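A.B. asks: Model the following, please.
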Amino acid sequence: MKKFADLTEREVLAVAIASEEEDSRIYMSFAEDLAERYPESAKLFEQMAEEEKGHRHMLLEMYEQRFGQNLPPIRRDNVKGFLRRRPIWLTKNLSLETIRKEAATMEFEAERFYIKAAEQTQDVGVRRLLADLAEAEKGHEHVAAKLTDEILTPDVREEEDRTRRRVFVLQYVQPGLAGLMDGSVSTLAPLFAAAFATHQNSQTFLVGLAASIGAGISMGFAEALSDDGSLTGRGSPWLRGLTCGLMTALGGLGHTMPYLVPDRWANAFWIATAIAGIVVFVELWAIAYIRARYMDTPFLQAVFQIVLGGVIVLGVGILIGAA
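C.D. replies: Down below sits the predicted model:
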């Protein structure tokens, strides 16, 4: 790799031309990714892509006037410690906020590049062009804000907010809720069966710990392998799997942790069981609230389904353990 300070004017212009071309393609990739979910925001990135093409055209004209038509094969990736782009555009179904932040970072880095390039070049015309492009990149934030005000009307913003909420529910709430429900409910029977069979907190804790972690691993892999997100728009399968697995484990560990109460305490078993019962009550009502809040399920119906189901599983565990 070459140091930026070692680049010739010809190489600086070549890097700038390649950078503008790549940034234009990145913005078009963002536009394509947003087209179905946020069509108006996609138009914004299409216009930004066109601006980058205009910058490339100006740079290319300047280069051809000074050095001819042959561009040296150098890109910003060949310049040490400068202008590294994360390949975030290769990821589909990115959130709108993530894309906008990435675009802001790109504009800031481009502005910094042109400022340093203008300081390094000796030709007055090239320096003037690079300085103008630095100002243009700096002003892109204001251009983007203007385009946003023109394109993203209140009705469009409202629709995009609804879409963003649906995407959030699909990618995070659904897998997390599925995991929390499974972890909170499915581990009740083995935990309380072990508790009432042994009346020993240490043994009960080990059973609950094994059940929670095992359920978390199982649910995590099941969620990750069930859908790659390419058609449903549910996002990265491994992110969903991680969310589902963690919430499953947490759901089970919530009512397992009380059994860390030492067995040497007086009435240790009943103290731990009473605390676990309170935790179970809170967990079930939290699940009912999340279902009502994000899954458009009537609250009373969610309470009936979750709390009643949890109580039945809890009762089964107690009966089996006490038998």
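
A.B. asks: Could you use CA atoms for every contact and neighbour count after this?
C.D. replies: Noted.

A.B. asks: Near the nearest residue to His199 once chain neighbours are set aside, how many other residues are there?
C.D. replies: Closest residue to His199 apart from its sequence neighbours, by C-alpha to C-alpha, 6 or more residues apart in numbering: Phe269 at 6.0 Å. Residues lying near Phe269 (other C-alpha atoms under 10 Å) number 24.

A.B. asks: The structure of the following sequence is requested for comparison with the preceding one:
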Amino acid sequence: MKSLSELTEREILAVAIASEEEDGRIYLSFAEDLADRYPASAKVFEEMAEQEAGHRHALLALYQKRFGPNLPPIRREDVKGFLRRRPIWLTRNLPLDTVRKEAEVMEYESAHFYQKAAERASDVGVRKLLGDLAAAEQGHESLAVRLGATILTPGARSDEDVAYRRFFILQYVQPGLAGLMDGSVSTLAPLFAAAFATQNNWETFLVGLAASIGAGVSMGFAEALSDDGSLTGRGSPLLRGGVSGLMTALGGLGHTLPYLVPDTIPDHFKIATSIAAAVVFVELWAIAFIRARYMDTPFLQAVFQIVLGGAIVLAAGVLIGGA
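C.D. replies: The predicted model follows:
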């Protein structure tokens, strides 16, 4: 691996040509991934890929004029301190903001690298070449802004906002809500059964902790293995599984933590159970609100479904524990 100071002007041109080609393919990958969900933004990245190809052809023509047709097999990975692109383009169904930010970082980093390299270069010809490359990358960045203003019209942006909201619901809200519902409701019966059977806060806490963690792991794996997101557009299975598992565990821990009230305190069981019941009430109303806010369920209907179901499970746990 060579440092920048060890590269010849021919090698620097070869690295620049290879970099422009790779960045163009990255933009085309972004465009392909966004085409169905965000067609206007996909068009932006197609145009940016075309501009990268134009710069590559210009660099290649300059190289062939000065050094002939044979390019040395050197890439930016072969240069110490050169940019390393994160391979996020290999991930499908990326959020639009993630793609846009990655493209912005790509252009900024390229321009910044060439500027710093030009400042450190001792050869006048190399300094001029690196300065030209920095200017070209800055031109790419301003081009992206102009393309965005031209292609992403208010109507297109409105359509993409709707698509983004749908993507947000599919990837975050749905698995998170499913996990919160499962954790909040399914752990009620074992927790309160243990509470009324033992009337011991610490033992009840251990039961609730085990139920919450077990439910979180189970829901996380179930959501992650349900589909890979390629057909449903629900995004990364690992992300959905993580969201679902985390919210499941939190839903159960919410009414488990009150049983950390020490048994040495007078009326410890009543205090812990009262707090836990209040937490359950808040959890169920939060679930009803989320269903009404994001799932287009009438609020009163959501309240009836969630609160009634939770009350039934809670009652079952109390009855079983008190038997």
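
A.B. asks: Just the TM-score for the two chains, thanks.
C.D. replies: With the length set by TM-score structural alignment, normalised by the length of structure 1, the two chains reach a TM-score of 0.97; 322 aligned residues with a C-alpha RMSD of 1.3 Å.

A.B. asks: The residue nearest to His199 of structure 1 reaches Leu260, doesn't it?
C.D. replies: No - applying C-alpha atoms under 8 Å as the test, Phe269 of structure 1 and Leu260 come out as separate, 10.0 Å apart.

A.B. asks: what do the two both touch?
C.D. replies: Contact criterion C-alpha atoms under 8 Å, 6 or more residues apart in numbering; residues shared by Phe269 of structure 1 and Leu260: Asn201.

A.B. asks: Stretch 222-229 of structure 1 maps to which residues in structure 2?
C.D. replies: Under TM-score structural alignment, the counterpart of stretch 222-229 of structure 1 in structure 2 spans residues 222-229.

A.B. asks: Buried by neighbour count: which residues of that stretch qualify?
C.D. replies: Going by neighbour count (16 or more other C-alpha atoms under 10 Å), the buried part of stretch 222-229 of structure 2 is Ala222, Glu223, Ala224, Asp228, Gly229.

A.B. asks: same question, stretch 280-287 of structure 2
C.D. replies: Buried residues in stretch 280-287 of structure 2 (16+ other C-alpha under 10 Å): Val280, Glu283, Leu284, Trp285, Ala286, Ile287.

A.B. asks: I'd assumed the third one was in a strand, is it?
C.D. replies: By that I understand Leu284 of structure 2. No - counting by DSSP: H, G, I helix; E, B strand; the rest coil, Leu284 of structure 2 is not part of a strand but helix.

A.B. asks: Ile26 of structure 2: what's its closest spatial neighbour, skipping adjacent residues?
C.D. replies: Trp89 is the one closest to Ile26 of structure 2 (C-alpha to C-alpha, 6+ apart), at 6.6 Å.

A.B. asks: Three-state assignment for the one you found, please.
C.D. replies: Strictly by three-state DSSP, Trp89 of structure 2 counts as helix.

A.B. asks: And it, how far from Leu13 of structure 2?
C.D. replies: 25 Å (C-alpha to C-alpha, to the nearest Å).

A.B. asks: Those two: which has the busier surroundings?
C.D. replies: Neighbours were counted for Trp89 of structure 2 and for Leu13 using other C-alpha under 10 Å; Leu13 has more, 24 against 18.

A.B. asks: name the element that one belongs to?
C.D. replies: helix 9-34 (DSSP states H and E).

A.B. asks: Report the mean deviation for that helix after fitting onto structure 1.
C.D. replies: Compared with structure 1 after fitting, helix 9-34 of structure 2 deviates on average by 0.4 Å (mean C-alpha distance after the TM-score superposition for structure 1).
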